[in-house]
Structure formats: structure tokens, C-alpha cells
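S.K.: 3D model of this:
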Amino acid sequence: MAMGMQSRRGRRAPMAEINVTPMVDVMLVLLIIFMVTAPLLVTGVPVDLPDSKASALKADDKPIQISLDGTGAVFIDDASIPPDTLAAKLSAIHDARTDDPRVYVRAARTLDYGRVMTVVGEVSAAGFRKVALVSAPAPAPKRK
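M.R.: All right, here's what the predicted structure looks like:
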């Protein structure tokens, strides 16, 4: 009688327990999917960044990323743009935004320093004040 919890008329009493196993299974699958896809969403144009001992930047909001690859091609976020239209494009982006967004400049280590500083100068001339150069973290020193 204790197994079925039947009443006098043969009906079963409502079960007061909730089976959460299927929900936990779904949540674990979603967690794995997000863990795999999150690093893929962050990366942009592949650039061989120089090493630096500077600490990592805080990521409060989505910054504007300007990338220069090894050939000197210029990208805003993931879109390739001609180098001569960079100033006009940056001015249009600055005029369209109401806040003062961060601008990250990523350049390949093989590029000429003057080329990188030309791009940084155009970013500054467009009105952006929060400009940062992005580098890869320095490798840890080997201990003897």
C-alpha cells in the first residue's frame, strides 16, 4: 500500500516531486556549447601581436577594433577597408556614437612603426580619446 499511495477509490495521489534530471542535462549541453563558441566569437582578424608585460584591459563594453595585418591591410572590426578611406570611416563612426567608445588598435609585429602610428593618428584625429594598443601577453620566464 505504501508503494502506490492509492486512495480508497483506486486513484493515485498526485506526485509532489519534480524530476529535474532532464533540465540538468539540457543545461549542461548548453554550457558546453557556450564554452566552445565563446572563444570563437571574440577573435577577429588573425594578427601576430607583439609581446608585452602590460596587464590585460578591462572589457566593459564592446570596443571598436582596428586591425592591421602583416601586409598592412586595415580592418575595422572584421570588415576590410581601403587605407585611404580610414579617416572618413572613423569620423562617421564617431559622429554616429553618443558615447566615447574604446578603440583597440591591433597591429602585426612585422609592420613598420610609422604605419601603426599613422593609423593611431587618424583615430585620434577622428575624435576618439580612449585609444589602446593591443599586444599578446609576454611568455612566462623560465626558472632554472
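
S.K.: switch to C-alpha atoms for all contacts and neighbour counts from now on
M.R.: Noted.

S.K.: From T98, how far off is P137?
M.R.: Here P137 is placed at a distance of 32 Å from T98 (CA to CA, to the nearest Å).

S.K.: Of the two, which one has the most company?
M.R.: Neighbour totals were compared for P137 and T98, and P137 leads with 14 against 8 (other CA atoms under 10 Å).

S.K.: Strands of the protein, residue ranges please.
M.R.: Assigned by DSSP state E, the chain shows strands spanning 51-52, 64-68, 74-76, 79-81, 102-107, 130-133, 136-137.

S.K.: can the ones you listed go into JSON lines with extra columns for distance to G114?
M.R.: Shown next, in JSON lines, are the strands of the chain (distance: least, CA to CA, whole Å):
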{"stretch": "strand 51-52", "distance to G114": "19"}
{"stretch": "strand 64-68", "distance to G114": "12"}
{"stretch": "strand 74-76", "distance to G114": "14"}
{"stretch": "strand 79-81", "distance to G114": "19"}
{"stretch": "strand 102-107", "distance to G114": "12"}
{"stretch": "strand 130-133", "distance to G114": "14"}
{"stretch": "strand 136-137", "distance to G114": "20"}
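
S.K.: right, so of those, which gets closest to F34?
M.R.: Of all the strands of the chain, it is strand 64-68 that lies closest to F34, at 22.9 Å by CA to CA.

S.K.: tell me how far the closest one is from the chain's mean position?
M.R.: With CA atoms, centre = their mean, to the nearest Å as the basis, strand 64-68 stands 13 Å off its chain's centre.

S.K.: distance of L133 from R109?
M.R.: Plainly put, L133 is 12 Å away from R109 if you go by CA to CA.

S.K.: and for comparison, fold this next one:
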Amino acid sequence: MFDWDEKPELNITPLVDVMLVLLAVLMVISPNIVYEELINLPKGSAQTEVKEKKEIEIVITDSKRITVNKKPFEFATFSDNFALFSNQFSKESVVRISADHRLEYGDVMGVMSGVKHAGLTNISLATSN
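M.R.: From the prediction side, this is the model:
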């Protein structure tokens, strides 16, 4: 007959032994696993010379007088004249714009827009205390 009061006992010792063996195997093998990614790097050119980038400094006074590298420009025709002037510079040249704090935001952004339309994108705004 079947005894309903009897409770089964679970013997987990063999399970623990197997897991410890697997852990030991993984610990021995894991340092030897190497992942290799093949990368094709481009060939460099030995003939490429580093050219010094000329800096363009634009100063805008409170009376909307613009000077580019100490050369005066008219505010109304700045975009067209600067596009012609910028042809002598590389497109990677650094442009630094210093504007008087009393100018309106739109005036400074108009000058910056003219610089961008000339093809120069490396533009920084200088600040003073």
C-alpha cells in the first residue's frame, strides 16, 4: 500500500557536482577564447601636405561697421562682398566673429549667414567680458 504521509527527499549532491565541474571547465577555457575582427584600413598618402589654415577675423562694431582682417566692409552689401573676398581662403578656414554686445541678434546672424553662404562652415563667436 501507498503511504500518504511519506515525503520525498531530493538529493541535489550530484547536481552540484556536475555544476562545479562545468564551472571549472569554463574557467579553464574562457581565457583562451579570442575574438578577432578583421579590419581593412585605408592606405595613407605620403604626398599629402598639411596646409596651414588661415584665420578670418570679423569684427562688428556697435555702429554696424564690419572689418574682415582689418579690411572695411559695408553692412548692407556684406554677403556679396564677403563671398568674393573669401575665394582666396580655403573652405576649412576658421572664421571668428566678434560683435559688440549692443548689436541686435539679427544683425550678427545676418553676418553669420553671409559667411555660411560663402561656403565657410567653421565659424566661432568670440565673447569678451
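
S.K.: After superposition, what's the TM-score here?
M.R.: Superposed pair, TM-score by TM-score structural alignment, normalised by the length of the second structure: 0.54. Supporting alignment: 78 aligned residues with a CA RMSD of 1.8 Å.

S.K.: Quick check: which of the strands of the first structure is nearest to M23 of the first structure?
M.R.: Between M23 of the first structure and the strands of the first structure, the tightest spacing by CA to CA is seen for strand 64-68, at 38.1 Å.

S.K.: In the second structure, what range does that closest one match?
M.R.: Aligning strand 64-68 of the first structure against the second structure (TM-score structural alignment) gives residues 56-60.

S.K.: Quick check: buried residues in the longest helix along the second structure?
M.R.: As assigned by DSSP state H, the longest helix anywhere in the second structure is helix 13-29. Counting neighbours by 16 or more other CA atoms under 10 Å, one finds that helix 13-29 of the second structure has no buried residues.

S.K.: What residues in the first structure pair up with that helix?
M.R.: With TM-score structural alignment applied, helix 13-29 of the second structure matches no range in the first structure.

S.K.: In the second structure, what range does stretch 118-131 of the first structure match?
M.R.: Per TM-score structural alignment, the counterpart of stretch 118-131 of the first structure in the second structure is residues 110-123.

S.K.: start to end distance for that stretch?
M.R.: One end of stretch 110-123 of the second structure to the other measures 13 Å (CA to CA).

S.K.: what does that stretch contact?
M.R.: 78-80, 82-83, 86, 91-97 (CA atoms under 8 Å, 6 or more residues apart in numbering).

S.K.: Name the nearest of those residues relative to L22 of the second structure.
M.R.: E92 (59.8 Å).

S.K.: Now check that closest one against the first structure: what is it aligned to?
M.R.: Here E92 of the second structure is matched to D100 in the first structure, going by TM-score structural alignment.

S.K.: The helix ranked longest in the first structure maps to which residues in the second structure?
M.R.: Longest helix in the first structure, counting residues (DSSP H): helix 21-42. Counting by TM-score structural alignment, helix 21-42 of the first structure pairs with no residue of the second structure.

S.K.: Go through that helix and flag the buried ones.
M.R.: In helix 21-42 of the first structure, counting by 16+ other CA under 10 Å, buried: nothing.

S.K.: cool, stretch 109-126 of the first structure as well?
M.R.: Here stretch 109-126 of the first structure shows 109, 116, 119-120, 122-124, 126 as buried, counting by 16+ other CA under 10 Å.

S.K.: one step back: looking at the contacts of stretch 110-123 of the second structure, which is nearest T13 of the second structure?
M.R.: Distances from T13 of the second structure to those, taken by CA to CA, are shortest for E92, at 71.8 Å.

S.K.: what residues are up against the closest one?
M.R.: Taking CA under 8 Å, 6+ apart, we find E92 of the second structure in contact with 53, 120-122.

S.K.: hmm, try it at 10 Å
M.R.: The contact partners of E92 of the second structure, taken as CA atoms under 10 Å, 6 or more residues apart in numbering, are 53-55, 119-123.

S.K.: what do you get for E74 of the second structure?
M.R.: Applying CA under 10 Å, 6+ apart, the residues contacting E74 of the second structure are 64-67, 81-82.

S.K.: What does it correspond to in the first structure?
M.R.: E74 of the second structure maps onto P82 in the first structure, with residues paired by TM-score structural alignment.
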